[in-house]
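Turn this into a model:
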Amino acid sequence: MKEVITLIKEQFGNLGIMFRISKYQDKSDYQSHYLGLVWEYLYPIIQIGIYWLVFGFGLKKGTSGGVDYLSWMVIGITPWFYMNSVVLDASKSIYLQVGMVSKMKFPVSVLPTIKVISNLSSFWAMLVVSIFIAFFKGGIVPNMYWIQWIYYFFAMVCWLVAFSIFNSTIAILVRDYRIFLQSLMRMLFYMSGVLFNFETNAFPAPLVRIFQLNPFFYIISGFRESMLGDDWFWQKPILTITFWLFVLFFLLVGSHLHYKFRSRFVDLI
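As a prediction, the model looks like this:
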């Protein structure tokens, strides 16, 4: 627990640095492009547009749980795209930057969190487009349940920080882990309820209960419940407690491994 407290202190104590580095990295990533930072917003909008064309006018029509399928799908796919990008980027954040930070006094633990921050721009852009689609295509209007998206956003960030600290450390200790993680995220894309509504009678109840334990599933379904449903997060106490136990587990294990091997990161790479 002492390591977790140290980790949290490093995160909050270096918020200014993290935001500045995140902003610098965004500019450096797109400095050779004609449109520059416009791509930070244009790319996610294009992704949503593709799914709109495929599922809105092509393969899938109808409703999911009484809600227009396209609206249901884009609200869920928005946090997934964000979480998927953060998980994969953060897993190699220390590996790519440890040589630089080893030459200066810099808290390495903030490198994964920087990826959580730097991907927020595309997340906000996708969320706005998703709400726009839900409003005009599905006839969804704001209600009091929308306020709980703040909770799910907070839960998503906490999960990503904890999971990223763990992944970024394991990726250095085990070289093959990043390849495994990429395959895992591809599999979770279909198992996290991004495209399919598992919470229906069409799927076996035991299988649905297993899928619901997935933290990504919890976040995705939570965003949908906030924007499209009529349930509060505390009405699912078991799933909520399970989610936060996952966060605590990866935070404890990840911070322990991080501080145990941090002095050897350069040698391990």
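
From here on, just use CA atoms for contacts and neighbour counts.
Fine.

Next SSE downstream of the strand or helix carrying residue 83?
Using DSSP states H and E, residue 83 sits within helix 69-91. With elements assigned by DSSP H and E, the helix or strand that comes after helix 69-91 is helix 93-101.

other SSEs contacting that following helix?
Under the contact definition 3 or more C-alpha pairs under 8 Å, 6 or more residues apart in numbering; DSSP states H and E, helix 93-101 sits against helix 110-118, helix 149-173, helix 265-268.

What residues of it count as buried?
Neighbour counts using 16 or more other C-alpha atoms under 10 Å place 93-95, 98 of helix 93-101 among the buried residues.

which residue is nearest the middle of this protein?
residue 83 (1.9 Å; C-alpha atoms, centre = their mean).

correct me, but that one touches residue 159?
No. In this structure, residue 83 is not within contact of residue 159 by C-alpha atoms under 8 Å, at 9.4 Å.

Name the residues of stretch 125-134 that are buried.
Under the neighbour-count criterion of 16+ other C-alpha under 10 Å, stretch 125-134 has 125-127, 129-131, 133-134 buried.

again with stretch 111-122
By neighbour count on 16+ other C-alpha under 10 Å, the buried set for stretch 111-122 is 111-120, 122.

what residues does it touch?
For stretch 111-122, contacts defined as C-alpha atoms under 8 Å, 6 or more residues apart in numbering pick out 11, 18-19, 21-23, 25-26, 40-41, 43-44, 82, 85-86, 89-91, 93-94, 157, 160-161, 164-165, 168.

structure for this one too, so we can compare:
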Amino acid sequence: MHRHLIELILFSTYAELRAEAARSYLGLIWWVLEPAMMMGAFWLVFDVILHTGGPDYLPFLLIGMTLWQWMKSCITHGGYAIWSNLAMVRQVNLPPIVFPLIAMLSDTVKFMFIFALLVGILWAMGYPPNAAYWALPILFLAIFAAAAGAGFVVASIVPLVPDLRFVIEQVLTVVMFLSGVIFPLAKVPPGLQWLMALNPVAVVMDDARGILMHGQLPNWIGLGKVGAIALAMCAIGSLTVHRLAPRFPKLAG
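Sure, this is the predicted structure:
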């Protein structure tokens, strides 16, 4: 049963990617343009106007926005997947958690193409691939698990309170500004750096830049804590979706 379910998720992910490509030739291009436009705005404000960016701010910002776009897409697309497929939830005998997984895997496949482009851009900017790249799959696994856990929690609640998705968008914007996506943690006042270190997003951002820009391996202790938090969130989110699953078909009516 589990094998067939995994095959169904993988095939549905492939079908979703093909359908998206057929619907719009700008699908993947827009996935690049959206963070690129935001990155341009932040670079203009912090580096050009305020002069607070520093010499490495552009690659720093590029890495942060690329990873954040992936995390945000997994949380929002996965989080809205059950709500947007309520009619199908009523018609097919599948665990509802399948729908968020398909959305998140689809976004992850797109991220891999974007990341390959990012590596090429960084190389051209003087940051070639290095020996620390072997740690990237471990880092990406922790990031995906964290985003998936948050997405599962959102996916379980949004069908019951659809208007909550507007709040979630605002919450994610606040998280972005408080997680070192657009500024280095070193610029945080010393008295608050310990608080930033508790933020899983800030930890993975710092580790990703260390690998891609400086050839440094991640802080394994910090990354281990992120992994533990991510697994706990996945367990809580999965359990919540499972417990609320009988209510979703009734909502579709």
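
quick revisit: what range in the second structure does the helix holding residue 83 of the first structure sit on?
Under the alignment (TM-score structural alignment), helix 69-91 of the first structure falls on residues 57-79 in the second structure.

Quick one: average offset of the matching stretch versus the first structure, please.
Stretch 57-79 of the second structure, aligned to the first structure and superposed, deviates on average by 1.1 Å (mean C-alpha distance after the TM-score superposition for the first structure).

Now do the end-to-end distance for stretch 155-166 of the second structure.
Between the opening and closing residues of stretch 155-166 of the second structure there is a gap of 14 Å (C-alpha to C-alpha, to the nearest Å).

ok, and what's touching that stretch?
Against stretch 155-166 of the second structure from outside (C-alpha under 8 Å, 6+ apart): 78-83, 100, 237, 240-241, 244, 248, 251.

Report how many residues lie close to the residue mapped onto residue 265 of the first structure from the second structure.
Under the alignment (TM-score structural alignment), residue 265 of the first structure maps onto residue 248 of the second structure. Neighbourhood size, residue 248 of the second structure [other C-alpha atoms under 10 Å]: 21.

try residue 249 of the first structure
By other C-alpha under 10 Å, the residues close to residue 249 of the first structure number 15.

and it, what is it in contact with?
No contacts exist for residue 249 of the first structure under C-alpha under 8 Å, 6+ apart.

again, but for the one 5 residues further on
Counting by C-alpha under 8 Å, 6+ apart, residue 254 of the first structure touches 162-163, 165-167, 169.

let's see 10 Å
Residue 254 of the first structure makes contact with 3-4, 7, 161-170, 248, 260, according to C-alpha atoms under 10 Å, 6 or more residues apart in numbering.

just residue 90 of the second structure next, same as before
By C-alpha under 10 Å, 6+ apart, the residues touching residue 90 of the second structure are 96, 246, 248-253.

can we see that at 8 Å?
248-250, 252.

which residue lines up with it in the first structure?
In the first structure, residue 90 of the second structure lands on residue 102 (TM-score structural alignment).

do you know how far its match is from residue 43 of the first structure?
Distance of residue 102 of the first structure to residue 43 of the first structure, computed by C-alpha to C-alpha: 34 Å.

Next secondary structure after the helix or strand containing residue 4 of the first structure?
Assigned by DSSP H and E, residue 4 of the first structure falls within helix 2-13. Using DSSP H and E, the helix or strand that follows helix 2-13 of the first structure in sequence is helix 15-30.

Map residue 25 of the first structure across to the second structure for me.
Aligned counterpart of residue 25 of the first structure in the second structure: residue 16 (TM-score structural alignment).

ok, now which ones touch its match?
Contacts of residue 16 of the second structure (C-alpha under 8 Å, 6+ apart): residue 106.

Kindly report the same for residue 165 of the first structure.
Contacts here follow C-alpha under 8 Å, 6+ apart; on that basis residue 165 of the first structure touches 90-91, 109, 112, 250-251, 254-255, 258.

rerun at 10 Å
Going by C-alpha under 10 Å, 6+ apart, the list of residues near residue 165 of the first structure reads 7, 87, 90-91, 93-94, 109-113, 250-258.

got the buried residues for the helix holding residue 83 of the first structure?
Using 16+ other C-alpha under 10 Å as the test for burial, helix 69-91 of the first structure gives 69-84, 86-91.

ditto for stretch 91-100 of the second structure
Buried residues in stretch 91-100 of the second structure, defined by neighbour count with 16+ other C-alpha under 10 Å: 96-100.

and the two most separated of those residues?
The distance between the two most remote of those (C-alpha to C-alpha) is 7.8 Å, for 96 and 100.

for the residue mapped onto residue 135 of the first structure from the second structure, what are its contacts?
Superposed on the second structure with TM-score structural alignment, residue 135 of the first structure falls opposite residue 123. For residue 123 of the second structure, the contact set (C-alpha under 10 Å, 6+ apart) comprises 117, 129, 212-213.

that older thread, what's the nearest residue to the residue nearest to the centre of the first structure if we skip its chain neighbours?
Spatially, and ignoring its direct neighbours in sequence, residue 83 of the first structure is nearest to residue 160 (7.1 Å; C-alpha to C-alpha, 6 or more residues apart in numbering).
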